[in-house]
Each structure stands twice: as structure tokens, then as C-alpha cells.
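Q: Give the three-dimensional model of this entry:
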Amino acid sequence: MAEAFCPVYAALNLLQEKWTLHIIRALLEGPKGFNELSRAVGGVNPATLSQRLDQLVRLGVVEKRVESYMPPRTRYSLTPAGEELEEVVQAIERWARRHLKAPDPAR
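A: Next up, the predicted model:
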């Protein structure tokens, strides 16, 4: 028997993938090339970034636009569905500011 689709479960599975929300947050600032996005996210290896971007493109959250082949230049931006995640990111930020404290550098 097939399990019923749960949109909350599906969304949490997507957004909990390492680097996914970081990528979305960086793209909320505007379109970025691959290297620019890598620097904005910080710490993600290129293979993982490429994999996450491919997944987000397949799901319709991110749009990939090839600007040139020689040299290779690709631009990534959020689709309208991706832009709607700004509310999610803002909600997480509001919660974190209220409930999480910055680490004490002395510890």
C-alpha cells in the first residue's frame, strides 16, 4: 500500500539537505554565478554545490541559465517558488534571534 504524500515531510526532507538553505539564502540576494555562489555559501565543495543546484533546478526552486559556453558561464536565480522560501528563511532568523545566543568566544 502506498503511503500518502505529506507536503510538510517532503519540504522538510528537501530543506534539511546540507547546504540547501544556505544556497537559497544566498540566492535571495540576487542571481549568482557558480563561483560567486560558492563564495557566498562558504565551505561547500564544488561537487556538493553542483549536486544541490541540480536538485533545486529539477524541483523548480532554482533556475539555471547558461550565459556562455566558452568560457563556461552559468547564472543561478530563484524561481517564484524559490522566492517564496524567503518567508521560511525570515521565520528561522526571527526564531534564532529570539532563542539562540551567539557562542561565547572565551569558551
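Q: C-alpha from now on. contacts and neighbour counts both.
A: Will do.
Q: This protein: strands as residue ranges?
A: Counting by DSSP state E, the segments of the chain that form strands are 32-33, 62-69, 72-78.
Q: Columns mean neighbour count and distance to residue 85 on top of the ones you listed, output as TSV?
A: Shown next, in TSV, are the strands of the chain (neighbours: other C-alpha atoms under 10 Å; distance: least, C-alpha to C-alpha, whole Å):
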stretch	mean neighbour count	distance to residue 85
strand 32-33	18	17
strand 62-69	14	11
strand 72-78	17	9
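Q: for comparison, sequence B:
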Amino acid sequence: MDVTEPVFEHRAECAKVSRVLSRIGDKWSVLVIMLLRRQPQRFNELKRGIGNISQRMLTLTLRNLERDGLVSRTVTPSIPPRVDYALTQLGHSLAEPVQALGAWAFDHLDLIDAAQTRYDASADR
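A: So this is what the prediction gives:
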């Protein structure tokens, strides 16, 4: 057994980890984290960068990431007010593994597509 692997001996520990992973593992959170890893952005910049996210879903995603301590929200008083979103130190620590997961997915898209095609063809019995 690798000593660096976490060991979950109790259901409560599994439930806590599951709760965190469900938040940071959803597609919108991952995309927001990836867009903010280079620099802070405003709401509409994030919306344009993601593309097919609704305003409501982006708002909810940003609020949840802020609540979890991964994103900070800075309001600059002006007319209209300027609101910038940035990764916190905790958010930056998550960006590296998220980037690695994204790179893995990109590198294996063709293999996954081929596996799905094979599976779907065999399921059509």
C-alpha cells in the first residue's frame, strides 16, 4: 500500500470527502477554476470564457466556490460597481490537480470515444 494514499476507515470520512469532491468535481467549478488560474476575471469574462453556462448557474457556481474558500470576490466601488473574482491560495492549490485531470482527459479523448463506440455497438444486441 502506498503510504501517500488517504485511508478512509469510517463512513463519516468518506461522506466528508464525497461532499468536497462533488463540489469541486462538477464541470462548472472545474471550468471556473481553470479560467481563474492565470488571473482574476470579471463575471462577464468568465461567462464568455465558459460559453454555454447560464448566468444563474455561473452565479451559483461562484457563490459556492466563494463559500468553500476557493474563490474571492472583490467589489471596487465605481459606477457601475466592478466585481472581480480570483482564486484564493486554497483555490490555486486545487488548480494544479484540476489542470492535470483536464490534460489527462484531453490526451485520452480519442480512446474514450472509441471505447464508448465499442460499448454502444455491443449493447445494441
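Q: Can you pull the TM-score for these?
A: The pair, once superposed, lands on a TM-score of 0.81 when counted by TM-score structural alignment, normalised by the length of structure 1; 101 aligned residues with a C-alpha RMSD of 2.0 Å.
Q: what would the strands of structure 1 look like in CSV with distance to residue 88 of structure 1?
A: Compiled in CSV, the strands of structure 1 are given as follows (distance: least, C-alpha to C-alpha, whole Å):
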stretch, distance to residue 88 of structure 1
strand 32-33, 21
strand 62-69, 16
strand 72-78, 14
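Q: quick one, helices of structure 1?
A: Using DSSP state H, the helices of structure 1 run over 7-15, 20-27, 34-41, 46-58, 80-83, 86-99.
Q: Now do the first one against helix 46-58, angle only.
A: With axes from the mean of the first three to the mean of the last three C-alpha atoms, to 10 degrees as the basis, helix 7-15 of structure 1 and helix 46-58 are set at 150 degrees to each other.
Q: Need the residues that contact helix 7-15 of structure 1.
A: 20-21 (C-alpha atoms under 8 Å, 6 or more residues apart in numbering).
Q: That helix vs helix 20-27, what angle?
A: Going by the same axes, to 10 degrees, helix 7-15 of structure 1 makes 80 degrees with helix 20-27.
Q: got the buried residues for helix 7-15 of structure 1?
A: residue 14 (16 or more other C-alpha atoms under 10 Å).
Q: so where is stretch 71-90 of structure 1 in structure 2?
A: Mapped onto structure 2 using TM-score structural alignment, stretch 71-90 of structure 1 spans residues 80-99.
Q: quick one: terminal-to-terminal distance for that stretch?
A: 34 Å (C-alpha to C-alpha, to the nearest Å).
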